[in-house]
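Participant: can't give you the sequence, but here's the structure:
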């Protein structure tokens, strides 16, 4: 039953800790890490596309916000078929974003401000413009050049059928056949595997040359001074032996899948905490990936400063995800079970409980995230009547539209809940401004390859990648000196621009800044967590104690009266003070001393 009686201080007592922090003090165990998507963060040269000088110019914003580190999405030399996740040269900067000197200046500026820098690494596939793939195209079947990628003979008498039935995450077949050449085998041109776009051929991680090359790439960036790597598709480099057929289909958001079986969407089962954010296809989460990460761990251990590896692995159950962060492998793994959890108190508690328990078992921090460059921003997602499924992939103008007011209210509440959880938290650029997705982008401006490979059936991820507003009402809302933006901004971005929120009491930016300041001063990220016993079974409330702070999230419709003597530290929304008592309104989170 929903709680109706006023809370007392005694009600806020907690049981035994369900999580205690690790004794070691590596920075990444409780860091707040801010994702910069460079092409949409800030434009330094006026071409309408964000760049590294733009990042450097906005480092003060990140320092004042109070984050500990910055993760940069790919900036490598690339034909930009998939916004830089198609890498042509892993050791150079694409001219779109600047130069290696610009990178060094940005890195030095970040370190001067106490900000660490994590860079994206894309090891599952390269661009088809990479020198290796160009060599493979010119080489014969069975050659060393071909062995760097996943080339196979076709099926059927003439080899004109794909080697298996796998589908691309971006839509359509996962195999492309080469054009005829003089050196073709008896079955004609070979096929190559691409789990993403056809311009992104999968590398062959059974090949020692591939493994040696990526260890050299790690050293190149470590020698320049980066603090870690976020590893794209970390669960995908090794494929099942024989590349067997599979009747399932993985969607554009790598973790959502239809494998022909009923999906687990209720995380209340304590044995795994599944939410449907994982899959079991033969192209993902193979045991062989762990040998790769043990080798990478040894490389990073040669460098000072607790360098870290972060796994982007859409893997469930969480016991499978925990294997990526065992002590001799990676250091963090994104918790997509938390990201995909619905707005439901019981399910939120279950995901948190199982996440902490599972990661504690391997002495790894739990890593919390609500938004990134691949999913609908949580300010829009929580405004939808139904949350999850394809709505993670993007929202089109013809789709049911989010309730903007409800979405922002719930997003702010979810953020305060997330930032109070022990471990490491990730923020996606612009969420500190309360930015929604652009849900009305016309087809002619969209650029995500999934939109084109599915003939528009998937709206794609462009809506969460719109350039940030820095100066409300200025051309392009201050994104760059010319006002040009590579994607159009929605009208609401002017009111949500950074300059209109700095110093404004109650603004989303000031809520984030206050919460991050408290998180640091109260040592919340490194704290022990205990559930508040009186509310542990509530259908409407998530409540816990962490590092001496009481955190209460009211997900129900009725207000919840707080103890009169409690000291409010920060709240995600206005508290109801219409009576003698202070009430926590619906869809609101509060941090208290009580």
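Facilitator: Great, that's in hand. Since this is a predicted model, take the numbers as computed values, not measurements. Residues are numbered from 1 along each chain as shown.
Participant: Only C-alpha atoms from now on, for both contacts and neighbour counts.
Facilitator: Noted.
Participant: Which helix or which strand is home to residue 293?
Facilitator: Residue 293 belongs to helix 289-301 when assigned by DSSP states H and E.
Participant: Check it against this one:
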């Protein structure tokens, strides 16, 4: 034994049932649904809430504790729904509030919680507040809800700064009366001014609106960006890039004042029984900074993207797991684990490409830009490593976040025609950013049909022919399929998951990680290419076939002793 790591405040008295009480989220398995690409019930090629409701039996059989629903609000889809027109309604293209109520009731009947995405950094430019700001003019109270500035130059024709948006191009756009507004993302996503009390009050109203409808928690988009302190003379982009983001004083990112916002939110979330949970999407530079978002006095949990950014490498995984469990213990939270989501190349593809040295969220971008030809993708290796990594992750204490389709072993779709892309990042940085459409292609449910069972019509993003072989229908009857691996692992996880701790076990091979949980549960991953002797114990599940008492390379096994 090399170390004992415990992330629970009191593992002996903590509620161990992932579905019970105020602590259900601490070790829950959460399944992210990108609504427009999950299931299409009305045949318009776009996924909808009724489609999600129809697939609840699938989610129940899979064994997840909660669903995280990416934005479902009215939107022009300038950024996949993260440009929100109305925070307290449903996009008519995907349903109604009645459909939402039916969906959440069906999920709850299946003992599945719902986490809703909330987007506090920016709205859509179609939001009623932004339209009022445009109509009211310079200096008006309506404009104070957003960040407007006069331009530079003799007639204000030069933007207030040379800042570049996250999607490329200027971060300022000019309106008819000559002022400029800030948008850290697409121009259709004006940033809120969180110094304005009206913004605070409106988001508290939104939290109550959805909590009253039964939402169990919230995923907070760009949680580290809301609080801003912009001086009269703005820094250049170069100066902004050179400003540290580790002390809470950066003009835009991870300012100390942002925590006042989430302390205010926590008061509202605690009005409910059980309290509503929340998880921050906070891309910050240190474990200490991230822990503040995960404090019980704020959101309660924060995304840990470290495994997502890592190579398939034992040393990197060991450091990341040890660091984040220690961080979670300090914060009084539980950590989160994730390999794929709606913003990154799927990990079954990433692991089939040459390693990039770790900490690279953009891994796979070059391959996408080439249309999936350069560098060469090793599909079999990618899937084998993805299965091993996922089984390793599902054995860890903390919350496991899955992205729709990873349970099928789906890889990235690289050859989407240029005229069928939808992501603004693709259009704002032609030839530089491949966009995120490749991980948002609608799921295959059947082996054939116009959209592989996604719906009666062709899907809104093109699905490749190979999707049929990875469909739910194709994999359900195959005991060795990735889908059935996830089903077995999640059933065992629900049975075995107890205290939020692990004990690292010694190994003669540097490419092997071996840890022990409670109940005699052990997880062993061989990251190397060569087989090793299989440790003693009853085999519960493995990510690949086991040969003659050995654990093959790039394979994980769960044992019980």
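Facilitator: Sure, I can see it. Bear in mind that the values here come from a model prediction, so they are computed numbers and not experimental data.
Participant: counterpart of residue 459 of the first structure in the second structure?
Facilitator: Superposed on the second structure with TM-score structural alignment, residue 459 of the first structure falls opposite residue 434.
Participant: again, but for residue 575 of the first structure
Facilitator: Mapped onto the second structure by TM-score structural alignment, residue 575 of the first structure lines up with residue 546.
Participant: Now that match: closest residue in space that isn't a chain neighbour?
Facilitator: Closest residue to residue 546 of the second structure apart from its sequence neighbours, by Cα to Cα, 6 or more residues apart in numbering: residue 552 at 6.6 Å.
Participant: Assess the claim that the one you found and residue 527 are in contact.
Facilitator: No. Using Cα atoms under 8 Å, residue 552 of the second structure is not in contact with residue 527, being 9.3 Å away.
Participant: circling back to that earlier point, residues near the match of residue 459 of the first structure, how many?
Facilitator: For residue 434 of the second structure, the count of nearby residues is 24 (other Cα atoms under 10 Å).
Participant: The residue nearest to residue 546 of the second structure maps to what in the first structure?
Facilitator: By TM-score structural alignment, residue 552 of the second structure lines up with residue 585.
Participant: Just want to check the distance between the residue nearest to residue 546 of the second structure and residue 317 of the second structure.
Facilitator: Distance from residue 552 of the second structure to residue 317 of the second structure, counting by Cα to Cα, to the nearest Å: 19 Å.
Participant: The two: who's more crowded?
Facilitator: Neighbour count, other Cα under 10 Å: between residue 552 of the second structure and residue 317, residue 552 has more, with 24 against 20.
Participant: now the helices for the stretch 51-200 of the second structure?
Facilitator: Along the stretch 51-200 of the second structure, counting by DSSP state H, counting those that start in this stretch, helices occupy 56-62, 97-109, 128-136, 197-212.
Participant: nearest residue to the residue nearest the centre of the first structure other than its sequence neighbours?
Facilitator: In the first structure, the residue lying closest to the centroid (Cα atoms, centre = their mean) is residue 372, at 4.2 Å. Excluding its sequence neighbours, the residue lying closest to residue 372 of the first structure (Cα to Cα, 6+ apart) is residue 428, at 5.2 Å.
Participant: Relative to residue 48 of the second structure, how far out is the residue of the second structure sitting at the aligned position of residue 231 of the first structure?
Facilitator: Matched to the second structure by TM-score structural alignment, residue 231 of the first structure sits across from residue 220. Separation of residue 220 of the second structure from residue 48 of the second structure (Cα to Cα) stands at 22 Å.
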